[in-house]
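> everything below, folded, please.
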Amino acid sequence: MTGFVSSLTEPGQSGGLSRRAWIVVMLLAVIAHFPGLFSIPAMDRDEARYAQASRQMMETGDFVDIRFQGDPRHVKPSGIYWLQVITTQPFGGDDAPIGAHRLPSFFGSLIAVALTAFLGARLFSPSVGLVAGIVMGLGLAMQIEARTAKTDAALLAAGMFAQVALAMLMLKVQDAKPKFWGWPAVFWAGTGAAIAIKGPIFFMVTALTLIGFVALKRDLKLLLKIKPLPGLLLALAIFLPWLIAINIQTDWGFFQEAVGHALFGKVGVADDSHGGPFGYHTLLMPVTLWPASALLGLAGLAAWARRGETAVQFLLVWILPSWLVFELIQTKLPHYVSPMFPAIAILIGLGLVNAKALLSGWKQWTLFGVIAALAIVVGALVGLVPWIGQIEFGEPVSLASKLTAVMGALAVISLIWLAFKPDLTRLLAVSVASVAVYVVAFGVAIPGVHKLWPSYNAARIAETFTGCETLDVATAGYREPSNVFNFSTDVLLGRDGAETATFLLAHPQCGLAIVDQSEQAGFEAGLGGASVRQLAELEGYNAVKGRELTLRFYTLENSALQVPAQ
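Model (predicted):
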């Protein structure tokens, strides 16, 4: 084992990671991120909206305007939707399952892992790059983003091209006037792609990194290395054509909504109730960076001990200004600070590689031990999540949930082992145990928590009905976007039971009303005495609103819809 670990830290032919080290880093990331990609149903609300909007692009052939049903979705640029359109083609296009829509996030997370490992190796050593890549590949927040059909993992991949290029230009390129078609072009192409995916969010991180580094070095000539004029033209060429087209098509409606609400609206007010105190992201680090959050103390010690080194200074100006911005804005979600995770991962790698020298006294060991203890507590909870969920919902605890708990216990044991002697060998043991947790939890246990997926289960029930080739579906009391993705674009998300009853009366042959008990009285009143048949009943849980559901499936008495004979 010692010989294998030593071989991973040997430099490759170009001075970076060796082939064996690359295989280990990427294999761990793939095995950690893939399970559940296709088995976890569409999640509410954002994921279902993104995936459905991409599906409607394919249904309508309009790849400029972004819509969820008939409503404009002018909160993010088109980049992520186009990527989802591309990845769904081998899986049926507009009939593709949710997993196909998640592939841009899956590949984006792998690219971010690879670029983090590359940068760590180039700035410091193959050992640092190896650890940094493993840390990024195993982070709990990245597990969520890699499996979610949204912008953030793809954004991180695009933004990382810009950050890596910036690091190479600021730290490694000795020529004061590098050729544009090299790292400067990579910098601006990454910036343009990031803006095309989610607007200027990652560009803010890159700009603050550049400004902070130039100010720290007191050298304005560093700005010339990024080739601002041709670079800006390249970035504009990537995102501007669609931006012009959508604003012409919507009479500047996209700009008003995207900038006024989706960007500036989140700064002063907690958008969609996603608020949090100052320090929110910092307090969540033991969770978002788990299991490597056990090594955050080493990252801090390494940053302090080597704060005079230019490469460390670059990482610090990458992390600190943007982290402060995200702590100050009112709207907060755990993934907002993910653009800084690669820099933190590299510092963790630097800390682990130099752990023996850094942990030289009781103060250093105390800092390291307290933070490691937090990660150990988080590990115990991570393994119990599916088990707790099934108990909370009154479901039998599945074998997969029990296995997840066992894997979680092994991960905790390996973390304790790592805390006593932080080194690469023990980190690899933690990695294997953590990957085992993710494989069982995301691949089997979480999809198996039946009540978490009411719209998916409702659609599967509706598929069993006979008598109609196409159903006319309306819901009441459960209006989440996943209903649209799981049923069809024209499903009616009824405002109340009366509206759903009116819809059912207007579709006498193949109408299907799915009514939660909270809207039962309004639905019955809206029927005006018309007779209906109950076809099925489903217990579920609306995770967005945090309440139990009892969904009943109704059709008119004389409709063609039938329950198949048992």
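
> okay, CA-based contacts and neighbour counts for the rest of this
Fine.

> which positions in the lengthiest helix in the chain come out as buried?
Longest helix in the chain, counting residues (DSSP state H): helix 362-392. Within helix 362-392, the residues scored as buried using 16 or more other CA atoms under 10 Å are 365, 367-369, 371-376, 378-387, 389-390.

> tell me what that helix is packed against?
Contacts defined by 3 or more CA pairs under 8 Å, 6 or more residues apart in numbering; DSSP states H and E place helix 362-392 against helix 285-288, helix 296-305, helix 399-420.

> contacts for stretch 376-396, please.
The contact list for stretch 376-396 (CA atoms under 8 Å, 6 or more residues apart in numbering) reads 286-287, 290-291, 294, 397-398, 401-402, 404-409, 411-412, 415-416, 437, 441, 445-446, 449-451.

> need the winner for burial among the helices and strands packed on helix 362-392.
Most buried of the helices and strands packed on helix 362-392 by mean neighbour count (mean count of other CA atoms under 10 Å) is helix 285-288; its value is a mean of 24.

> hey, where'd the strands end up in the stretch 401-550 of the chain?
If DSSP state E, counting those that start in this stretch is used as the criterion, the strands of the stretch 401-550 of the chain fall at 472-476, 492-494, 511-516, 532-542, 547-556.

> indicate which one of these is closest to Met170.
Nearest of the strands of the stretch 401-550 of the chain to Met170, taken as CA to CA: strand 532-542 at 48.9 Å.

> contacts for that closest one?
Contacts of strand 532-542 (CA under 8 Å, 6+ apart): 450-454, 458, 461, 478, 547-557, 562-563.

> mind doing that once more with 7 Å?
Outside strand 532-542, the residues that touch it by CA atoms under 7 Å, 6 or more residues apart in numbering are 451-452, 454, 547-557, 563.

> please generate a structure for the following sequence too, so the two can be compared:
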Amino acid sequence: MKFGIDRPSKLFQHWEQPVPAWTLSIIWIFLISFVAFIWHLGSIGLVDETEPLFAEAARQMTETGDWITPYFNGATRFDKPPLIYWLMAIAYQTIGVNEWAVRLPSALAAIALTTMGFYTLKQFGFPSPAAAETAAVPNLPHKTSRQRWLAAWIGAAMMALNTHTIVWARTGVSDMLLSGCMGIALLAFFCGYAQPARPQVQARWYLAFYVLSALAVLTKGPVGIVLPVLIIGAFLLYVGNGWTVLREMRLLRGGLIFLAIAVPWYILVIQANGQEYIDSFFGYHNFERFTEVVNRHDAPWYFYFFAVLVGFAPWSLYLPVAIARLRIWQRTHWQQQPRATHLGLFVSSWLLIIFSFFTIAVTKLPSYVLPLMPAAAILVALLWSEQITRPQISRSVLITGIVNTIFLAALAGAVLYSPNWLGDDPTMRNLPEVIRQSGLLPWGAASWAIAAIVMLVLLLRRRGRWLWLVNFMGFFAFIVFAVMPAFSVVDGLRQLPLRQLSATMLQAQQPQEILTMLGFQKPSLVFYTERPILFISDPDDLEDQLEQLFEQNTPSVLMVAFPHKLREADLEPEQYQLVEQAGAYQLIRIQLPLKEN
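The predicted model follows:
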């Protein structure tokens, strides 16, 4: 049985002309970027527990004028370098202190990365060395041009429309900014590497690599340059032209540019904070995260196999085929090919180095593999651009397509069953029932079920060229009709009550009254009240804390707590006044000194 493709239509041939193709491409990138990164970006509140830490540190920079040392809740915050805070602070000063401003740097980084991925694939997205050789023949450019346009369109869609990228591009933390800076830097390197006959163009791309690598270091520290060096080093070692390329890159000049951008802030922050900063940032947040388990973020060695499978689904199913088709073991063959044909090899090094690096690291988080998603998208896009333009799809892609169909059907079932996995968060115990009543589950399940049915029909009717499009449409529908509305539902249960209590606290706070939180930490209260919050983690410590506050002439405290935490602290109803209840939280006032039980 052969699974063939139709001949290119006249309409597609028309799209290949420069003006229609670029017009269509701009519309395409705008559409996928809008849905993935911009649509409803600021419609839900900041999500505890990490996002408000970044948002408030940036707000305090604008309030204090100290753009060197980040602070949160009156204490230094040395977790991350300042670029994400600076960009948020600039956004605050431009569009105001709100959720849009917090998330805008992440969204823009994702859009820039998607656009750069499109450009790189359009220029160098040859699915094979043979395709590049065909492109060099004056009378035979048509097929390879079509393949590169297809690779660019498909690759941009995969870069934007995957779970990992969508989540972190809509979150005001440093992960997407790191992925954007590092990813664009690596693609800039390749654009320079692939054009040895154009030294001026090559020099500009290498300059962009140095600048963006420096910005990556200002986003998340040494990892911003360590990973690119490992990726490029492994790639050059494989192709065997390392010394030539390093001379082209003008390492001395590039290194000075890199240092001039990346180093000054580190010097200033160390001057301002001394050994405390060195121990916290370089010691704890870098060295210890790699060598030890930090904040209980441990996982088995195979954790990232599942993280990539789920985070890049459904495209991840095609990654093994996309890597295997390159035949990396044929090193001599690849060393004889022009540089412009090496994109698949380069992104393979990119993916494997990042995957291996964080697999070795002891502390494990799903977000750590976010920077490999662009490489995965390029690999799968190269695979599909080849499959679409060949007489019949390969047996390996056919088998993967069958697995893909089963996977989509399983996703449909998982969506319907998902409420049974919810309910662990004490702030929204009734989430499973609310999700069931929202009507979102049938929409989400239908998105994947219809996609699975269509994919099965296409396989049976020998239309394998459209399998990638079915995945795209299924994912697109799932995001639009299920995921985005679900964000609002969860926000209404988990974060909206805290925003409501924040507004009440600002209205109800009396002179010299202290704002406190008992039994847990929700940093969003600090951001929304724009006030310092005293966190009392252990209910058993409440009485001693209240005594200390009374000795400091504090007349009363406003406290946010769960009811069961008040009982754990042995507080009786007559010892406090209930000010407001929102969701699972209570806002109470305790007059000092505390009344005896």
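
> just give the TM-score of the two.
Remark: TM-score between the superposed chains equals 0.85 [TM-score structural alignment, normalised by the length of the first structure]; 540 aligned residues with a CA RMSD of 3.5 Å.

> any idea of the angle the longest helix of the first structure forms with helix 296-305?
150 degrees (axes from the mean of the first three to the mean of the last three CA atoms, to 10 degrees).

> let me have the strands of the stretch 401-550 of the first structure in a markdown table, extended by mean neighbour count and distance to Leu229 of the first structure.
Shown next, in a markdown table, are the strands of the stretch 401-550 of the first structure (neighbours: other CA atoms under 10 Å; distance: least, CA to CA, whole Å):
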| stretch | mean neighbour count | distance to Leu229 of the first structure |
| --- | --- | --- |
| strand 472-476 | 26 | 53 |
| strand 492-494 | 20 | 49 |
| strand 511-516 | 26 | 57 |
| strand 532-542 | 17 | 50 |
| strand 547-556 | 20 | 54 |
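
> neighbours around whatever residue of the first structure lines up with Gly255 of the second structure, how many?
Correspondence of Gly255 of the second structure to the first structure, assessed by TM-score structural alignment: Leu232. Neighbourhood size, Leu232 of the first structure [other CA atoms under 10 Å]: 17.

> again with Phe326 of the first structure
19.

> what residue of the second structure matches up with it?
Aligned by TM-score structural alignment, Phe326 of the first structure pairs with Phe358 of the second structure.

> how about the helix or strand hosting Pro52 of the second structure: buried residues?
Assigned by DSSP states H and E, Pro52 of the second structure belongs to helix 51-64. Within helix 51-64 of the second structure, the residues that count as buried by 16+ other CA under 10 Å are 51-62.

> and those, which is closest to Glu574 of the second structure?
Pro52 (33.8 Å).

> how far away is the closest one from His342 of the second structure?
42 Å (CA to CA, to the nearest Å).

> kindly report the same for Arg429 of the second structure.
Arg429 of the second structure is 52 Å from His342 of the second structure, by CA to CA.

> so between the two, which is more surrounded?
More neighbours surround His342 than the other of Arg429 of the second structure and His342, with 25 against 15 (other CA under 10 Å).

> now do the same for the more buried one: its match in the first structure.
Using TM-score structural alignment, His342 of the second structure lines up with Thr310 in the first structure.

> burial count for the nearest residue to its match once chain neighbours are set aside?
Once flanking residues are discounted, Thr310 of the first structure sits nearest to Leu171: 7.4 Å by CA to CA, 6 or more residues apart in numbering. By other CA under 10 Å, 14 other residues sit near Leu171 of the first structure.

> cool, and Cys468 of the first structure?
14.

> re the thing from before, for the match of Gly255 of the second structure, what is the enclosing helix or strand?
helix 228-249.

> have a look at how far, on average, whichever helix or strand comes after that helix is from the second structure.
Counting by DSSP H and E, the next helix or strand C-terminal to helix 228-249 of the first structure is helix 253-257. Superposing on the second structure and averaging over aligned pairs (mean CA distance after the TM-score superposition for the first structure), helix 253-257 of the first structure comes out at 2.2 Å.

> from the chain's centroid, how far away is helix 253-257 of the first structure?
The chain centre lies 25 Å from the centre of helix 253-257 of the first structure; the measure is CA atoms, centre = their mean, to the nearest Å.

> quick one: it aligns where in the second structure?
Against the second structure, helix 253-257 of the first structure falls on residues 276-280 (TM-score structural alignment).

> contacts for that stretch?
78, 270.

> and if we set it to 10 Å?
69, 76-79, 266, 269-271, 283-288 (CA atoms under 10 Å, 6 or more residues apart in numbering).

> what residue in the first structure is paired with Leu187 of the second structure?
So, by TM-score structural alignment, Leu187 of the second structure is matched to Val164.

> no, scratch that, I was asking about Gln93 of the second structure
Using TM-score structural alignment, Gln93 of the second structure sits opposite Gln89 in the first structure.

> same thing with Phe312 of the second structure?
By TM-score structural alignment, Phe312 of the second structure lines up with Leu289.

> doesn't Gly139 make contact with its match?
Yes: using CA atoms under 10 Å, Leu289 of the first structure is in contact with Gly139, at 4.7 Å.

> what residues do these two have in common as contacts?
Shared contacts of Leu289 of the first structure and Gly139 (CA under 10 Å, 6+ apart): 341, 345.

> give me the distance between the residue most central in space within the first structure and Leu232 of the first structure.
Note on the first structure: the residue nearest the mean C-alpha position is Glu145, at 1.7 Å, using CA atoms, centre = their mean. Taken as CA to CA, the spacing of Glu145 of the first structure relative to Leu232 of the first structure amounts to 29 Å.
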